[in-house]
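K.L.:
Below are the sequence and a predicted model for it; my questions follow.
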Amino acid sequence: MLAAAVRDRWPPIQIIVVPGKQKPSARDMPDHSVFFPKPYDTRKVTDQLHKMAA
């Protein structure tokens, strides 16, 4: 998974995971990452981006 590769290379980065063909399992999700299923809830995504940028 791309998110895991990014986490390995840049550990402090926070990651938002969005679906491709299927939802990743909990064990496939990198630490400190957030999953947003489709259709996206704009308010939840925006709130999470604000938290990550703080």
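P.N.:
Ah, there it is. Predicted model, so just to flag it, every value in this text is computed and none were measured.
K.L.:
all contacts plus neighbour counts: C-alpha atoms, from now on.
P.N.:
Noted.
K.L.:
what about residue 16, which SS state?
P.N.:
Following DSSP: H, G, I helix; E, B strand; the rest coil, residue 16 is assigned to strand.
K.L.:
just checking, it touches residue 33?
P.N.:
Yes. Counting by C-alpha atoms under 8 Å, residue 16 touches residue 33, with 5.7 Å between them.
K.L.:
Would you check how far apart the most centrally placed residue in the chain and residue 47 are?
P.N.:
Residue closest to the average C-alpha location in the chain (C-alpha atoms, centre = their mean): residue 16, at 2.1 Å. Using C-alpha to C-alpha, to the nearest Å, residue 16 is found at 12 Å from residue 47.
K.L.:
for comparison:
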Amino acid sequence: MQPSASKRPVVLIVEDEFLVRIGTRAAVEMAGFDVLEAGDADEAIAILAARNDIRLIFTDVHMPGSMDGLKLAHFVRDRWPPVKIVATSGRIRITDGDLPEGGRFLPKPYSAGEITATLRELIQG
């Protein structure tokens, strides 16, 4: 995979539910970011390993596969420390303490405005 040709920050959305993923993608793109998508943690790790321009992952907590979103968040922080992390769930509430330092939790359902504000705060801040 080639790095983004634009100068816009790249966000990797990790979500196993297709309709949720495309809705989130639309909101993130409208907020001014380039977007990549993964359906599970293994796919996300492969994308992260192949690229050096991903600034943030936006991951669902509950996903099938080898690890859930919380484990993915900790794995990403250990392997790619500069990548910012946002986790989301409609099933449980987690605290920022459950995430790696600097990670954020955004409960579902979230609005495009909440996504925009959270991503901009993390990437610009």
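P.N.:
Done, it's in. Just so it is clear, the model here is predicted, and its values are computed rather than measured.
K.L.:
Just give the TM-score of the two.
P.N.:
TM-score for the superposed chains, counting by TM-score structural alignment, normalised by the length of the first structure: 0.75, backed by 54 aligned residues with a C-alpha RMSD of 1.9 Å.
K.L.:
circling back to that earlier point, please say which position in the second structure the residue nearest to the centre of the first structure maps to.
P.N.:
Under the alignment (TM-score structural alignment), residue 16 of the first structure pairs with residue 86 in the second structure.
K.L.:
show me what contacts its match?
P.N.:
By C-alpha atoms under 8 Å, 6 or more residues apart in numbering, the contact set of residue 86 of the second structure is 56-59, 103-106.
K.L.:
If we use 7 Å, what do you get?
P.N.:
Residue 86 of the second structure sits next to 57-59, 103-106 when contact means C-alpha atoms under 7 Å, 6 or more residues apart in numbering.
K.L.:
who does the helix or strand containing residue 115 of the second structure touch, helix- and strand-wise?
P.N.:
In this assignment (DSSP states H and E), residue 115 of the second structure forms part of helix 112-124. Applying 3 or more C-alpha pairs under 7 Å, 6 or more residues apart in numbering; DSSP states H and E, one finds that helix 112-124 of the second structure contacts helix 18-30.
K.L.:
equivalent range in the first structure for the helix it packs on?
P.N.:
So helix 18-30 of the second structure is aligned with nothing, judged by TM-score structural alignment.
K.L.:
thinking residue 17 of the first structure is in contact with residue 37, fair?
P.N.:
No. Between residue 17 of the first structure and residue 37 there is no contact under C-alpha atoms under 7 Å: 8.6 Å.
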